[in-house]
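**Q** Sequence first, then the predicted structure:
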Amino acid sequence: MADALSLVTTLAIFAFHISTTKQINQTALIKLLLDLFALLYIVNGFSHAILLRYSSSKYGLGLQILGLCCAWVCDSSALVAGSFMGHAKLAPVVSPGKTLLGAIAGVISSIATVLVMFAFPQFSNVLPWTHELLPPLDVVPFIHQIALGTVLGVLCIVGDLVESYVKRVAGVKDSGAFFPGHGGCLDRMDSFLFVAPCLYFYSEFALPK
């Protein structure tokens, strides 16, 4: 499904550029490359989020929830820690507001989120529905959870920086106004677009079917 969607979108982008380009020059090439980057960035992320839900593992829904929680908790923790305690800038040219301490706090909070989420199935006698969300500890041991949380946290930071770079190149503050005061959908989902493919492959190759 993801491959078919990417192929159709790629062909549509090329068809649009061929039909609208009046002169072949460097500007036309840059526009084409930017559109192809958007394909890789947005379509790939959302298509893998859909694939994750219907992956061969039975924990697709739980991993979707885990990815969203990690993305939002990581972003919020990085913002709070960076605002109150951070001084060293992480990427001053791309995003002056992001700090190294904020990024570290974001990764730590991502690890904590993974540990908390994977602990839910241990309380299935109290919350019966939780045993179907994520695999038990004997399937995903503690050290694997730490590693997964670290990878997801780093991907969240990278996703946030990539979206900041795209907005800076486009000369806009927010990707839209869907959420008043918080920007558009892409501002809320930037980190998840990088997390979703990682969780999909984790579900396919590391978890029981």
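**A** In hand now; what should we look at? This one's a predicted model, so the numbers in the text were calculated from it and none came from an experiment.
**Q** When you work out contacts or count neighbours from here on, use the C-alpha atoms and nothing else.
**A** Noted.
**Q** what's the spacing between C74 and K58?
**A** C74 sits 26 Å away from K58, taking Cα to Cα, to the nearest Å as the criterion.
**Q** Among these two, which residue is more densely surrounded?
**A** The neighbour comparison of C74 against K58 (other Cα atoms under 10 Å) goes to C74, with 29 against 19.
**Q** nearest residue to the more buried one other than its sequence neighbours?
**A** In this structure, C74 finds its nearest non-sequential neighbour in G106, 4.2 Å apart by Cα to Cα, 6 or more residues apart in numbering.
**Q** Quickly find the element holding that neighbour.
**A** Element membership of G106 [criterion: DSSP states H and E] is helix 100-119.
**Q** Ok, A49 next?
**A** Going by DSSP H and E, A49 is in helix 44-53.
**Q** That helix: what's the following helix or strand?
**A** Using DSSP H and E, the helix or strand that follows helix 44-53 in sequence is helix 60-84.
**Q** residues making contact with that next one?
**A** Applying Cα atoms under 8 Å, 6 or more residues apart in numbering, the contact partners of helix 60-84 are 49, 52-54, 97-107, 109-110, 113-114, 117, 132-134, 152-153, 156-157, 160, 188-189, 191-192, 195-196, 199-200, 203.
**Q** mind redoing it with 6 Å?
**A** For helix 60-84, contacts defined as Cα atoms under 6 Å, 6 or more residues apart in numbering pick out 52-53, 99, 101-103, 105-106, 109-110, 133-134, 156, 191-192.
**Q** want to compare, so here's the second one:
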Amino acid sequence: MLSTRILTAIVTIPILTFILYQGGIYWTLLFALIAALGLFEFYNMISSKGLAPLWLLGYLTMFLILFSSYYLEFIGIIIFILIFTIVLFTIVFYPQKTIGEISLSLFGSIYIGYLLHYAINVQTLNNAFWIILLAFILTWASDVGGYFFGRLFGREKIAPLLSPNKTWAGAIGSIVFSVVITIGYFSFVPLNNIEFINLITLGIIASIMAQLGDLFISSVKRYCNAKDSGNIIPGHGGVLDRFDSFILVLPTVYYFFTFYLNMFI
């Protein structure tokens, strides 16, 4: 299993990096594909629970949110239309469609669409490629640090009902390795000179967010009695299995460059 994971990473990481470096429409289509596959897996999981997600409404909602940066002036009326649609669906299709199914369908759309819309927003920043690459690297660093520290020192479980293999030692290792990688990354890439304490802050928060994203999708899988969210990525499971941490690290990195640095430096 580990060898398959490593081989998949060796093949996919250069392709991912190349697409991000090209930017533009390739960048946008990449994250649209990730979002579409992620929502597909989310709906498949809740379908296995005996619930019937609203596929069309869900995908429409997700893509409206994902690309909301392009039409922010209309976001108010779009939200109103979505709320009206929910009300209408709840009334017209009751009891075939319940509020539980509608709520879960739209939560998946909003969770995936809103968090990944930060990837679209990153394109507007200076050094966009290096910033999005940082988000990916911090995600991988947290994962790698947690795995090896957990294997070497892990005893006490952090959330045994959600993820039996997660330990406090692994959680600490994730943070430590993320901080080290953050410092190393800023030593080699053409980004702003940022104080040491701010790099430590970024590494800590990004790792915590990565672990929370992982545990959250684990909770969805446990609820749906699913081992993995899908099987599209050899050795890794589904898209949500691979990007569950990234989609919470992404807004963390985005706000680090757009809000934190402006407020505290």
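**A** Now that the structure is in, tell me what you want to look at. Note that the coordinates shown come from a computational prediction; the quantities given were computed from them, not determined experimentally.
**Q** Need the TM-score between these chains.
**A** The TM-score (TM-score structural alignment, normalised by the length of the first structure) is 0.79; 189 aligned residues with a Cα RMSD of 2.7 Å.
**Q** Where in the second structure does the helix holding G106 of the first structure fall?
**A** Using TM-score structural alignment, helix 100-119 of the first structure corresponds to residues 168-187 of the second structure.
**Q** how far does the matching stretch sit from the chain's center?
**A** Stretch 168-187 of the second structure sits 18 Å away from the centroid of its parent chain (Cα atoms, centre = their mean, to the nearest Å).
**Q** Next: stretch 167-176 of the first structure.
**A** 18 Å.
**Q** in stretch 65-82 of the second structure, what counts as buried?
**A** Of all the residues in stretch 65-82 of the second structure, those buried under the rule 16 or more other Cα atoms under 10 Å are 65-68, 78, 82.
**Q** if you look at these, which of them are in helices?
**A** The helices, defined by DSSP state H, take in 65-66, 78, 82 from the buried residues of stretch 65-82 of the second structure.
**Q** Now flag whichever of the residues you listed is closest to T8 of the second structure.
**A** When these are compared for distance to T8 of the second structure (Cα to Cα), L66 comes out closest, at 27.1 Å.
**Q** so that closest one touches Y111, yeah?
**A** No - L66 of the second structure is beyond contact range of Y111, at 10.1 Å (criterion: Cα atoms under 6 Å).
**Q** what comes into contact with stretch 247-255 of the second structure?
**A** In this structure, residues lying in contact with stretch 247-255 of the second structure by Cα under 6 Å, 6+ apart are 115, 118, 135, 206, 209-210, 213.
**Q** Which among those count as buried?
**A** Buried residues within these, counting neighbours by 16+ other Cα under 10 Å: 115, 118, 135, 206, 209-210, 213.
**Q** which stretches of the second structure form helices?
**A** In the second structure, the helices defined using DSSP H lie at 2-22, 24-48, 55-66, 75-92, 99-122, 128-153, 168-188, 196-223, 239-243, 246-255, 261-264.
**Q** Quick check: buried residues in the fifth one?
**A** What that stands for is helix 99-122 of the second structure. Burial within helix 99-122 of the second structure, assessed by neighbour count using 16+ other Cα under 10 Å, is assigned to 101-102, 104-106, 108-122.
**Q** what's the burial count for I34 of the second structure?
**A** Counted with other Cα under 10 Å, residues neighbouring I34 of the second structure total 16.
**Q** what's the mean distance for the match of helix 100-119 of the first structure versus the first structure?
**A** Once fitted to the first structure, stretch 168-187 of the second structure is off its aligned match by 0.7 Å on average (mean Cα distance after the TM-score superposition for the first structure).
**Q** Sort out which residues of that stretch are buried, please.
**A** 168-183, 185-186.
**Q** Distance of the residue nearest to I13 of the first structure when sequence neighbours are not counted relative to A78 of the first structure?
**A** Closest residue to I13 of the first structure apart from its sequence neighbours, by Cα to Cα, 6+ apart: D35 at 7.1 Å. Applying Cα to Cα, the value for D35 of the first structure to A78 of the first structure is 29 Å.
**Q** Likewise for T21 of the first structure?
**A** According to Cα to Cα, T21 of the first structure stands 42 Å off from A78 of the first structure.
**Q** how about the helix holding A49 of the first structure, aligned to which bit of the second structure?
**A** With TM-score structural alignment as the criterion, helix 44-53 of the first structure aligns to 114-123.
**Q** Contacts for that stretch, please.
**A** Stretch 114-123 of the second structure is contacted by residues 65-66, 128, 247, 251 when judged by Cα under 6 Å, 6+ apart.
**Q** So what's the gap between stretch 13-24 of the first structure and the chain middle?
**A** Relative to the centre of its chain, stretch 13-24 of the first structure is centred 31 Å away, using Cα atoms, centre = their mean.
**Q** Understood, closing this out.
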